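> model this:
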Amino acid sequence: MSLPAGPRRGVVLTDALRLSWLRLIRSENVGPATFRELINRFGSADAALAAIPELAARGGRWIGICTESAAEEELARATKLGARFVCLGEPDYPLHLRPIDYPPPVLAIMGSAACLQRPTLAIVGARNASLSGIKLTRMFAVGVGEAGYVIISGLARGIDAAAHEAALPTGTVGVFAGGLDRPYPKENRPLMRKIVDGDGALVSEMPFGWTPRAVDFPRRNRLVAGLSLGLLVVEAAQRSGSLISARLAGELGRVVLAVPGSPLDPRAAGTNRLIRDGAVLACQPADVIEALAPLTGAARNRDDGDMLFDEADEERLQDEPSDDERARIIEALGPVPAALEDLVAHTGASPAAIQLVLLELDLAGRLERHLGGLVSVLL
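Sure, this is the predicted structure:
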């Protein structure tokens, strides 16, 4: 059985525009949220790149901007490896990633981008998986894959690798914590080649040449969850990356499912707790398919628009805060997360003026963004 892919709407970027987008997202302190704020305010990546030095200086420091030559070099490395960059709003951008809060504006993809338009399930779990956990993972990956779903995972040892291997005939996507030219762990390189050679893909939002660090894996886990309609945890200890993935999936509105295990096995402690806290109990592939069925239809019918920006927001550009307003806004911020509407009420400044100050602080590395649009300053 094969479920139909979702609509492939959007606009294909020119080479020049793609280069500008890559320069912007590779510039220092520019993440997905900051990228969106810059494009919303200035209307294009080129205009945003020109404005960054002054904005960051107002926030308190100078930052590095990705040069045109550096971006061109990364594009060349991607081409040499057989990868390409897909930008938010383009037809090949992953269907289920588009509507999340602050999706990565640029993704490096190697393999079949078409599989990222199909219904998807993430399967994650322990690296030190038991034989039973490996067997269960294969059962779920095969059963759900044969029902038309692409299996997403993080290419780690144990459960991740078992899920990818079992889903090779039906389609699987591996998500990197580093650049696509920095595979981790190295022993999974043959598996990665099988994924690309089949009906699958490898995906990363990180730059080519980027070696993954411990802090990069939660970001990878968010991408795994965002690419999927639901996330199934097979084995997980009480403190594990798989539980972080489950939390992120819940925050993104994904269905969280878990396979129960023996109370005597510490690798089942996390999954049993997830079930106790409301995760869907999954004992067989049919349980997963039933839980995802309503979301599958909704995803196919969703229209997210082309999500590209062409013109600057003139009202925002003209709404510059005065020195007194800027001082009041910065003084109102602290280590406790605050909402934009509370800052407006407290300072009397306009939302556009406050957003500009937040952008300046963000580019200077002094702002932290939280779930729900809350912000705080780093002391």
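
> can we go C-alpha only for contacts and neighbour counts from here?
OK.

> contacts for stretch 119-136, please.
Stretch 119-136 has contacts (C-alpha atoms under 8 Å, 6 or more residues apart in numbering) with 3, 5, 137, 141, 148-154, 156-160, 162-163, 224-225, 227-237, 240, 242, 267, 296, 299.

> can you select the buried ones from those in PyMOL?
This is how PyMOL selects the buried members of these, with burial counted by 16 or more other C-alpha atoms under 10 Å:
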select buried, resi 5+137+141+148+149+150+151+152+153+154+156+157+158+159+160+162+163+224+225+227+228+229+230+231+232+233+234+235+236+237+242+267+296+299
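
> which ones among the contacts of stretch 119-136 are found in strands?
Cross-referencing these against strands under DSSP state E gives 150-153, 230-233.

> from those, which is closest to residue 171?
residue 150 (5.1 Å; C-alpha to C-alpha).

> next one: the closest one relative to residue 41, how far apart?
Residue 150 sits 37 Å away from residue 41, taking C-alpha to C-alpha, to the nearest Å as the criterion.

> with residue 313 instead?
Separation of residue 313 from residue 41 (C-alpha to C-alpha): 5 Å.

> who has more neighbours out of the two?
Neighbour tally, residue 313 and residue 41, criterion other C-alpha atoms under 10 Å: the higher count belongs to residue 41, 23 against 14.

> that one: what's it in contact with?
Taking C-alpha under 8 Å, 6+ apart, one finds 312-313, 316-317 in contact with residue 41.

> wait, a helix at it?
Yes: counting by DSSP: H, G, I helix; E, B strand; the rest coil, residue 41 is found in a helix.

> separation between it and residue 35?
Counting by C-alpha to C-alpha - residue 41 and residue 35 are separated by 10 Å.

> kindly report the same for residue 307.
From residue 307 to residue 35 the distance is 13 Å (C-alpha to C-alpha).

> and the two? which has more neighbours close in?
Neighbour totals were compared for residue 307 and residue 35, and residue 35 leads with 23 against 13 (other C-alpha under 10 Å).

> can you count the residues close to the closest residue to that one other than its chain neighbours?
Closest residue to residue 35 apart from its sequence neighbours, by C-alpha to C-alpha, 6 or more residues apart in numbering: residue 25 at 6.5 Å. The tally of other residues near residue 25 (other C-alpha under 10 Å) stands at 25.

> let's see this one next to it:
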Amino acid sequence: MDAISTRQELTDTERRDRLRLIRSDNVGPRTFRSLLNHFGTARAALDRLPELARRGGAARVGRICTIDEAEAELDACLRQGVQLLAPEENGYPPRLASCEDAPPLLGVRGARETLMQPMIAIVGSRNASAAGLKFAGQLAHELGRAGFVIISGLARGIDQAAHRASLSSGTVAVLAGGHDRIYPPEHIDLLGAIVERNGAAISEMPLGHEPRARDFPRRNRLISGASLGVVVVEAAHRSGSLITARMAGEQGREVFAVPGSPLDPRAAGTNDLIKQGATLVTEAADIIQAVGPIMERPPSASLRESDEELFAPAPESHDRDQIIALLGPTPVSIDDLIRISGLSPAVLRVVLLELELAGRLERHGGGMVSLA
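Take a look at the predicted model:
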């Protein structure tokens, strides 16, 4: 099993401070993690945000979430039955915790113990065929009987079929919006059944957040990140399910694809995945056999990269200028910036933090960065 037996619990004050940090301007999951690596605690990082942003060239310091705002959100979560969990806490999916862009606080509703079990993601077309819906349900049911929790995105089509078939064995719905803004609305009852029947719902978005188009790829990385592998049942070209499969590959997860007729456009994406090396799936045993060795290597989640990252000194202005000169609109890897600049990793990461908090840096997958 994936469950990590030795887990910490945040104090109320640390949870509130972490919530303030992630809800502040220009702080995303990767920036949050870097700030914690550098300064040790969320409170220390909050104190340094204005200085870092000014050093990065910000004309105006971004908004910092207040204590009152954070406490109001925590109270609202309590009323909704939502717990905000950190990666080191019980109930936070262990494999998701090991991702570099794991949400610093994950909103969880339902059975926390279910989220600690090994998960398989099943995703696919919203406009699925009858055969695709039947096979997705069959896979989910058989994987559930084998001890796996099914995770998906609560969407119409394949997602819905996978959730319904695994209600009794355990299923997790990943939301693109807040816990009180369910999409699609007709799946509110399905989500209620999931939570009531030993399943769970998770979201990184605050309550009241209406899901937008750009939120679904962010949601998809949680689906793939929490799982041992992603099964794509039906997906046309340019399908959102293919984004999930790509993210799974970047996160080191297994990618599985169910073959379909070359005449059906809903199978074009899955057939292409198989050509690109995804594991072909015709029965649950194909998945179970592939993930068996992975389950023997439990993930290790750590919020700190190394001790030298803590309390790194402020970079010299010429070091900052050198990094800015090397950056541009085209993404470049952090490793290349270290190699070309000759600067230490600690100094480089502080410069990148400054630029990001000033709104001048954009982070991409695979450790790539560019000027915003």
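
> quick one: TM-score?
The TM-score (TM-score structural alignment, normalised by the length of structure 2) is 0.95; 369 aligned residues with a C-alpha RMSD of 1.8 Å.

> ok so, going back, pull out the buried residues from the contacts of residue 41 of structure 1.
312, 316.

> what segments of the stretch 101-250 of structure 1 are strands?
For the stretch 101-250 of structure 1, strands defined by DSSP state E, counting those that start in this stretch occupy the ranges 106-111, 120-124, 150-153, 172-175, 201-204, 230-233.

> residues contacting residue 282 of structure 2?
Residues in contact with residue 282 of structure 2 (C-alpha under 8 Å, 6+ apart) are 258-259.

> okay, and it sits in which element?
Using DSSP states H and E, no element contains residue 282 of structure 2; it sits outside every helix and strand.

> state the distance from the counterpart of it in structure 1 to residue 82 of structure 1.
Counting by TM-score structural alignment, residue 282 of structure 2 corresponds to residue 283 in structure 1. Using C-alpha to C-alpha, one gets 39 Å for the distance from residue 283 of structure 1 to residue 82 of structure 1.

> same check on residue 189 of structure 1?
Using C-alpha to C-alpha, residue 189 of structure 1 is found at 15 Å from residue 82 of structure 1.

> what's the answer for residue 347 of structure 1, then?
Using C-alpha to C-alpha, we find residue 347 of structure 1 at a distance of 52 Å from residue 82 of structure 1.

> neighbour-wise, which of the two wins?
Here residue 347 of structure 1 and residue 82 are compared on neighbour count by other C-alpha under 10 Å; more neighbours surround residue 347, at 17 against 12.

> that one and residue 374 of structure 1, how far apart?
Here residue 347 of structure 1 is placed at a distance of 16 Å from residue 374 of structure 1 (C-alpha to C-alpha).

> what helix or strand does the residue in structure 2 that residue 8 of structure 1 lines up against sit in?
Under the alignment (TM-score structural alignment), residue 8 of structure 1 pairs with residue 5 of structure 2. Assigned by DSSP H and E, residue 5 of structure 2 falls within no helix or strand.

> next: residue 33 of structure 1.
Assigned by DSSP H and E, residue 33 of structure 1 belongs to helix 32-42.

> and that helix, how far from structure 2 on average?
Taken over the aligned residues, the distance from helix 32-42 of structure 1 to structure 2 averages 0.7 Å (mean C-alpha distance after the TM-score superposition for structure 1).

> gap between the spatially most central residue of structure 1 and residue 291 of structure 1?
Central residue of structure 1 (C-alpha atoms, centre = their mean): residue 223, 3.2 Å from the mean position. Distance, residue 223 of structure 1 to residue 291 of structure 1, using C-alpha to C-alpha: 21 Å.

> residue 86 of structure 1 too?
30 Å.

> next: residue 208 of structure 1.
To residue 291 of structure 1, residue 208 of structure 1 is 37 Å away according to C-alpha to C-alpha.

> number of residues surrounding the nearest residue to residue 211 of structure 1 once chain neighbours are set aside?
Take residue 211 of structure 1 and drop its neighbours on the chain: the residue closest to it by C-alpha to C-alpha, 6+ apart is residue 178, 5.2 Å away. If you count neighbours by other C-alpha under 10 Å, residue 178 of structure 1 ends up with 23.

> to residue 378 of structure 1, which of the strands of the stretch 101-250 of structure 1 lies closest?
Of all these, it is strand 106-111 that lies closest to residue 378 of structure 1, at 26.9 Å by C-alpha to C-alpha.

> got the angle for the closest one vs helix 32-42?
Here strand 106-111 of structure 1 runs at an angle of 120 degrees relative to helix 32-42 (axes from the mean of the first three to the mean of the last three C-alpha atoms, to 10 degrees).

> which helices and strands sit right next to strand 106-111 of structure 1?
Using 3 or more C-alpha pairs under 8 Å, 6 or more residues apart in numbering; DSSP states H and E, the elements in contact with strand 106-111 of structure 1 are helix 15-26, strand 83-87, helix 189-197, strand 201-204.

> I'd like the ones you listed written out as CSV, with distance to residue 168 of structure 1 added.
Formatted as CSV, those follow (distance: least, C-alpha to C-alpha, whole Å):
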stretch, distance to residue 168 of structure 1
helix 15-26, 31
strand 83-87, 19
helix 189-197, 6
strand 201-204, 10
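
> deepest of the ones you listed, which one?
Highest mean neighbour count among these (mean count of other C-alpha atoms under 10 Å): strand 201-204, with a mean of 25.

> residues in structure 2 matched by that strand, start to end?
Against structure 2, the aligned range for strand 201-204 of structure 1 is residues 200-203 (TM-score structural alignment).

> contacts for that stretch next, please.
106-112, 114-115, 171-179, 191, 194-195, 219.

> quick one on the thing from earlier: which of the contacts of residue 41 of structure 1 still touch in structure 2?
Of the contacts of residue 41 of structure 1, the ones still in contact in structure 2 (both residues aligned by TM-score structural alignment, their matches' C-alpha atoms under 8 Å) are 316-317.

> out of the contacts of residue 41 of structure 1, who's nearest residue 76 of structure 1?
Using C-alpha to C-alpha, the contacts of residue 41 of structure 1 come closest to residue 76 of structure 1 at residue 312, 30.4 Å.

> quick check: the gap between the closest residue to the closest one other than its chain neighbours and residue 25 of structure 1.
Distances taken as C-alpha to C-alpha, 6+ apart put residue 43 closest to residue 312 of structure 1, at 3.6 Å, once the chain neighbours are dropped. Separation of residue 43 of structure 1 from residue 25 of structure 1 (C-alpha to C-alpha): 15 Å.

> how about the helices in the stretch 251-372 of structure 2?
Listed in chain order, the helices of the stretch 251-372 of structure 2 (DSSP state H, counting those that start in this stretch) span 268-275, 284-295, 317-326, 334-341, 345-357.

> winner for burial among those?
Of all those, helix 345-357 has the most neighbours on average by mean count of other C-alpha under 10 Å, namely a mean of 23.

> fine by me, thanks again.
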